[in-house]
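Give me coordinates for this.
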Amino acid sequence: MIQGSGIQGSTQQDLEEQEDNNERGKGDLEVPLFDFQTISIATNNFSLQNKLGQGGFGAVYKGILENGQEIAVKRLSKKSGQGIDEFKNEVLCISKLQHRNLVKLLGCCIEPHERLVIYEFMPNKSLDSFIFDEKQRILLDWPKRFQIINGIARGLLYLHQDSRLRIIHRDLKASNILLNYEMTPKISDFGLARSFGEDEIEANTTRVVGTYGYMSPEYAIDGLFSIKSDVFSFGVLVLEQCPKDRPDMATAVLILSSDNIPSLPQPKEPGYFATRIVHHNGDPSFSTNLSPPSNSLSITFPGPR
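Sure, this is the predicted structure:
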């Protein structure tokens, strides 16, 4: 046992290799680096009173730096399913992005057995703390909801089209939308994000990551992801259906910001009842021209009064 390190059964060679990897990791990151003691003091030694929440990555804590600046600290859990690759991916990805609807990265901390990401503090926590709470949700009137929807759409448009890198978030959900003092939405958590070249529009993976329920069918089933995968997740936040019916984010922003909103088409049958067909070119389509099964349910289509 090595005194003061809390490591059991480690050899000197193991420690030297870990430290070497640690230093090389620091050199890859073009962001401000904080030392662990500074962040520990700011968060009152990561006390429970300062804990803001818990995710797949680990716990998030509120902190106050010596200059009085409020921060949010994401601490990689030693038991986390997301490791150093996701940590570096998040830091490298978001450090190259600047938009009012993306959470701002202030820096990170890389020390033996500690990985921390430091963000701007968002006092109103995440969107799910409002929409899934009976008391909090009444605070979100329609103008406020519209403002949040519009902000998320603009943030996604920036990721998909206007940033230096084309970014697919791959884990867009209510808990990853943070809200500041003015309730301005900011997209966060880029640990699972993927960057695309200018000519790339989709990719395939055998490792499907993200959150079921917010995950598009073509991604969850076949591992196909594209900017439309994020559009599906966005649609879940504002209630939406099939890939062919999803607009791109430029269209969504145009519709949301226009005073003369065009007439919308009648809603189609839910995508859950459609049969999915994948063509040879990888493009999924949906067919509803099937005889209903013996245990089928009837669907009532609402109309205007």
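
Please count neighbours and contacts with C-alpha atoms only from this point.
Fine.

ok, residue 46 touching residue 37?
No. In this structure residue 46 lies outside contact range of residue 37 using CA atoms under 8 Å: 11.0 Å.

Which residue of the two possesses the greater neighbour count?
residue 46 (19 against 11; other CA atoms under 10 Å).

ok now do that one, which residues does it touch?
Taking CA atoms under 8 Å, 6 or more residues apart in numbering, we find residue 46 in contact with 40, 61.

Give me the secondary structure label for it.
Three-state call for residue 46 (DSSP: H, G, I helix; E, B strand; the rest coil): coil.

so how far is residue 39 from it?
Using CA to CA, to the nearest Å, residue 46 is found at 9 Å from residue 39.

Same check on residue 78?
18 Å.

And residue 166, by the same measure?
32 Å.

Which one of the two is surrounded by more residues?
Between residue 166 and residue 39, counted using other CA under 10 Å, the more crowded position is residue 39 (25 against 21).

Check which helix or strand that one maps to.
Secondary structure from DSSP states H and E places residue 39 in helix 36-42.

Mind listing residues that contact the next helix or strand after that helix?
Remark: after helix 36-42, the chain's next helix or strand is strand 51-54, criterion DSSP H and E. Residues outside strand 51-54 that contact it (CA under 8 Å, 6+ apart): 59-62, 125.

run this one through as well so I can compare:
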Amino acid sequence: MGVCWSNRIKAESPYHTGSNSKNAMSDGISPSNLSSKSATVPPTPRSEGEILESSNLHNFPFNELKVATRNFRPDSVLGEGGFGSVFKGWIDENSLTAAKPGIGLVIAVKKHNQEGFQGHREWLAEINYLGQLQHPNLVKLIGYCLEDDHRLLVYECMPKGSMENHLFRRGSYFQPLSWSIRMKVALGAAKGLAFLHNAETKVIYRDFKTSNILLDSEFNAKLSDFGLARDGPTGDKSHVSTRVMGTFGYAAPEYLSTGHLTTKSDVFSFGVVLLEMLTGKRAIDKNRPSGEHNLVEWAKPYLTNKRRILRVMDIRLEGQYSLSQALGAGNLALQCLCMEPKIRPTMDDVVKALEQLQGLKDSVKGSQKDRHSNRHAKATEWAGYPRPSASPLYT
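Next up is the predicted model:
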């Protein structure tokens, strides 16, 4: 049973990337060297201060979570992250008290590591956003524990783990996701972002990436990890100004250069993730040949050309989509990745486009000839360098 909890970048955590900590630090966006170009404004109420009274969450006693996780036994660990370790546990579904292993509701308990990358502000933001916002495409936060120096978060357990693992990990446990499942996940994640952007007080997610998309037993996508989320601009303001934080390869270029954060910043990140789903390649991978390290820069010229787009499509998807579907998805990714934020679609527009894409009835067989002509080239391409590095099972 897998659970994925994201790093927040200050630095990439090896728990989420499969890399060692030295390399992980180099992959992250560091606020200390990128925040000088942005004016920092006071944090929003949901990211600093106290737990909001309206949070619909259960306050767990620490001893209850010790029992639920069998005293945080090492063999209960689901993974490691910048915040700390994630443990598997069981609670009674009605009383929310600790239950025997294998009985009751399966939970994932994230236990704060005081020496980790993340601190009280991120922990509090997670509680105050997920405590107020409920949607089928947001992971459910059941409760928290704040007792002495202990800070813990209790979530529903997501059996299929993260989208990142299913895209990039190789092994018998992680079979390649089909075209239909990838588009289902993309649509679900898009609906989650659209919900945040349409909330009474707009929410900018700020760290959208494949490791933050969790999958339930039916491959329904749910967004997790709200530690970097921010309330959007209000009144006549067009943006919020903040320290540059996020994950290298996913952050919008205007946000990197100015610190100006808008909902269109999330749209750009969605475009990167959609491109990863189409290609089966990571946003940044220095193991690829020169000129292909940055997925967006390399793939953009191919996305709207019916003769070339098949060259960037994941070979594991061969025979599962029509040329029209590939072009439609590629064009949508290209729109999201537009350098001019105002020209990017809204997430509502993205949802509509993905729904239309799923409704395409073009014959997949009609594209077989074009795919076959590219088969040898794709195989040669993969043979030229290592496949993307694996991630831990539970991330």
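
Do a quick rundown of the helices in the stretch 151-300 of the second structure.
163-168, 179-197, 253-258, 263-279, 295-299 (DSSP state H, counting those that start in this stretch).

In a markdown table, list the ones you listed along with mean neighbour count and distance to residue 226 of the second structure.
As requested, the helices of the stretch 151-300 of the second structure are exported to a markdown table (neighbours: other CA atoms under 10 Å; distance: least, CA to CA, whole Å):
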| stretch | mean neighbour count | distance to residue 226 of the second structure |
| --- | --- | --- |
| helix 163-168 | 25 | 17 |
| helix 179-197 | 22 | 11 |
| helix 253-258 | 18 | 18 |
| helix 263-279 | 26 | 13 |
| helix 295-299 | 17 | 25 |
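
want to throw these into CSV with distance to residue 126 of the second structure?
Shown next, in CSV, are these (distance: least, CA to CA, whole Å):
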stretch, distance to residue 126 of the second structure
helix 163-168, 20
helix 179-197, 14
helix 253-258, 22
helix 263-279, 18
helix 295-299, 30
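
Of these, which is nearest residue 59 of the second structure?
Closest approach to residue 59 of the second structure among the helices of the stretch 151-300 of the second structure (CA to CA): helix 179-197, 24.8 Å.

quick check: that closest one aligns to which part of the first structure?
On the first structure, the counterpart of helix 179-197 of the second structure by TM-score structural alignment is residues 142-160.

now that stretch: how far from the chain's centre is it?
How far stretch 142-160 of the first structure lies from its chain's middle: 14 Å, per CA atoms, centre = their mean, to the nearest Å.

residues making contact with it?
99-102, 165-168, 177, 183-187, 227, 230, 234, 238, 249-250, 252-253, 256-257.

if you set the cut-off to 7 Å instead, what comes out?
99, 101-102, 166-168, 184-185, 187, 227, 249-250, 252-253, 256 (CA atoms under 7 Å, 6 or more residues apart in numbering).

now do stretch 34-42 of the first structure
So stretch 34-42 of the first structure is contacted by 46, 63-65, 107-109 (CA under 7 Å, 6+ apart).

ok, those residues vs residue 31 of the first structure, which is closest?
Set against residue 31 of the first structure, the nearest of the contacts of stretch 34-42 of the first structure by CA to CA is residue 107 (5.5 Å).

does the closest one really touch residue 115, like I thought?
No. Counting by CA atoms under 7 Å, residue 115 is not a contact partner of residue 107 of the first structure; they are 11.2 Å apart.

about what we covered before: so of the contacts of stretch 142-160 of the first structure, which ones are in strands?
166-168, 185, 187 (DSSP state E).

Show me the two of these that sit farthest apart.
Comparing all pairs in these by CA to CA, the longest separation belongs to 166 and 185, at 20.3 Å.

Tell me the spacing between the equivalent of residue 121 of the first structure over in the second structure and residue 216 of the second structure.
Mapped onto the second structure by TM-score structural alignment, residue 121 of the first structure lines up with residue 157. Look at residue 157 of the second structure and residue 216 of the second structure: by CA to CA, they are 8 Å apart.

who's more crowded, the two?
A direct count of neighbours by other CA under 10 Å for residue 157 of the second structure and residue 216 places residue 157 higher, at 26 against 19.

The more buried one contacts residue 110, doesn't it?
No. The criterion here is CA under 7 Å, and residue 157 of the second structure misses it with residue 110 at 11.1 Å.

What does residue 143 of the second structure correspond to in the first structure?
By TM-score structural alignment, residue 143 of the second structure lines up with residue 107.

residues contacting its match?
31-34, 117-118.

Which of these ranks first by neighbour count?
residue 118 (25 neighbours).

Might one say that that residue is in contact with residue 69?
No. Residue 118 of the first structure sits out of contact with residue 69 when judged by CA under 7 Å, with a separation of 11.7 Å.

What segments of the stretch 1-150 of the second structure are helices?
Going by DSSP H, counting those that start in this stretch, the stretch 1-150 of the second structure shows helices at 14-17, 21-27, 31-34, 62-68, 120-130.

And the equivalent of residue 58 of the first structure over in the second structure, how close does it get to residue 208 of the second structure?
Aligning on TM-score structural alignment places residue 58 of the first structure opposite residue 84 in the second structure. For residue 84 of the second structure, the distance to residue 208 of the second structure equals 20 Å [CA to CA].

try residue 262 of the second structure
13 Å.

Neighbour count: the two, which is higher?
Taking neighbours as other CA under 10 Å, residue 262 of the second structure and residue 208 compare with residue 208 leading, 30 against 26.

Who are the contact partners of the closest residue to that one other than its chain neighbours?
Leaving out its chain neighbours, the residue that sits closest to residue 208 of the second structure by CA to CA, 6 or more residues apart in numbering is residue 269, at 5.9 Å. Residues in contact with residue 269 of the second structure, defined by CA under 7 Å, 6+ apart, are 208-209, 250-252.

try 6 Å
208, 250-251 (CA atoms under 6 Å, 6 or more residues apart in numbering).

The first structure: which residue goes with that one?
In the first structure, residue 269 of the second structure lands on residue 233 (TM-score structural alignment).
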